[in-house]
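Q: Test case, fold it:
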Amino acid sequence: MIAIINTGCANINSVRFAFERLNCPTEVISRPEQLSQFDRAILPGVGHASVAMKRLVDGGWQSAISEFEKPLMGICLGMQLLCESTEEGHIDTLGLIPGQVSLLDTDKLTSPHMGWNTLTVERPHALTQGLSNQDQVYFVHSFAHRCNDSTLVSGEYGNRFSAIISKDNFAGMQFHPERSAKVGAKLLNNFIEWRI
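A: The predicted structure follows:
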């Protein structure tokens, strides 16, 4: 069963319904001590990074997430919180996946980056099984992880950024797989089947 971490910084119903469509049971949890009972976990997030990070710390989630040894994936802001730091609020984050999150250099493009965009697979991984460079997913973000050795899949909007990242048992998707139709369902299924 998959735990969906409820820190009050996300609309978690769309994530829950996406897993239900894959016949995968989930449970929304609100207490850090519950996390260790699950086989894997999702850290969703929307809003401002400093507010979300404060809620994680104040709620006692920081240690519970860091000590979780099974697959855990952040979605959108949840992914950014797994990284080392972010320019949004200029704060340190959980530090579980190497790299910094910075403002997208959109220049003459509309910000935030919102809508469907193609992906580029940078290296093979269990989370990217069946993904092609023609596939599109749905993004809503103004900040992004700078590409580095943790980058599995990249996207481009103004500049190149990480779309999927992973380090050990932690992973993140900058886009919303729960809103990304068949491609998103495939990626969520990859997470369900991911073995560490």
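Q: use CA for all of it now, contacts and neighbours both
A: Fine.
Q: other SSEs contacting the longest strand seen in the chain?
A: For the chain, the strand with the greatest residue count under DSSP state E is strand 159-167. If you count contacts as 3 or more CA pairs under 8 Å, 6 or more residues apart in numbering; DSSP states H and E, strand 159-167 packs onto strand 143-145, strand 151-157, strand 170-173.
Q: how about this one, so we can line them up?
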Amino acid sequence: MKIVIINYGAGNIQSIMFAIERLGFKAVLSNNPDEILAADKVIFPGVGEASSAMKKLKESGLDSLIPNLKQPVLGICLGMQLMCKSTEEGNTEGLGIFDVDVIKFTQKVKVPQMGWNQIYGLKSDLFKGISENEFMYLVHSFYAPNCDEAIAITDYELEYASALQKDNFYGTQFHPEKSGAVGEKILENFLKLNSK
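A: The predicted model follows:
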């Protein structure tokens, strides 16, 4: 199985690579369109600021490639947010895969939300064998509101979508690669998904 992690300069790549290696697979870092298109699974990571990350995607042409991928694609954290219509962070237009706009938590709660929080309302094969209310590791100031494409919910000030799915596209606001055995099970489930 060929696993490609999209390399566009948006941090957090090593911990994903190590998590995949622990599952017995090897991932390749690439921003080469041909290599990404040929992958069985694509992981779209992201740590950083939305507008500068989007700028890097546009410079490399990945902004038009990613929405047209046919194999299972997993966006993590900022990667998931960039797959949405837009984000308030830097007033950034997203890739428009998920039909939801990312907004900022209010000042009523500590921002960023940093640490462990529960996921529930689980839908999709991504959560096969995962119990309701498991704790996952999150670090974020912006969130995707609960919507039709939500496949997991987390409560922080309000209920929001901590995972999204549309067709072959999946996104997690939490970091599966930093969420212990449960997170690794979610990554393993992603790697086991059938390609379209």
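Q: Can you pull the TM-score for these?
A: A TM-score of 0.95 describes the superposed chains when it is computed by TM-score structural alignment, normalised by the length of the first structure; 194 aligned residues with a CA RMSD of 1.1 Å.
Q: now for the helices and strands packed on strand 159-167 of the first structure, which one comes closest to Arg21 of the first structure?
A: strand 170-173 (19.0 Å; CA to CA).
Q: okay, now Val47 of the second structure: neighbour count?
A: When neighbours are defined as other CA atoms under 10 Å, Val47 of the second structure has 17 of them.
Q: same check, this time on the one 5 residues further on
A: Per other CA under 10 Å, the neighbour tally for Ser52 of the second structure reads 14.
Q: swap in Gly129 of the second structure?
A: Around Gly129 of the second structure there are 11 residues (other CA under 10 Å).
Q: likewise the one 10 residues further on?
A: Burial measure for Val139 of the second structure: 17 neighbouring residues, criterion other CA under 10 Å.
Q: Which strand or helix spans it?
A: Taking DSSP states H and E as the definition, one finds Val139 of the second structure inside strand 134-140.
Q: That strand vs the first structure, average offset?
A: Average distance, strand 134-140 of the second structure versus aligned residues of the first structure after superposition (mean CA distance after the TM-score superposition for the first structure): 0.4 Å.
Q: and that strand with strand 150-156, angle?
A: Here strand 134-140 of the second structure points in a direction 80 degrees away from that of strand 150-156 (axes from the mean of the first three to the mean of the last three CA atoms, to 10 degrees).
Q: what does strand 134-140 of the second structure rub up against?
A: Contacts to strand 134-140 of the second structure, defined as CA atoms under 8 Å, 6 or more residues apart in numbering, come from residues 77, 111-120, 173-176, 178-179, 182-183.
Q: show me what contacts Ser166 of the first structure?
A: 97, 150-152, 172.
Q: In contact with the nearest residue to Val111 of the second structure once chain neighbours are set aside, which residues?
A: Spatially, and ignoring its direct neighbours in sequence, Val111 of the second structure is nearest to Ser141 (5.4 Å; CA to CA, 6 or more residues apart in numbering). Residues near Ser141 of the second structure by CA under 8 Å, 6+ apart: 104-105, 111-113.
Q: Name the nearest of the residues you listed relative to Asn7 of the second structure.
A: Pro112 (24.6 Å).
Q: Helices along the first structure, start to end?
A: Secondary structure of the first structure (DSSP state H): helices located at 13-21, 49-58, 61-66, 77-81, 181-193.
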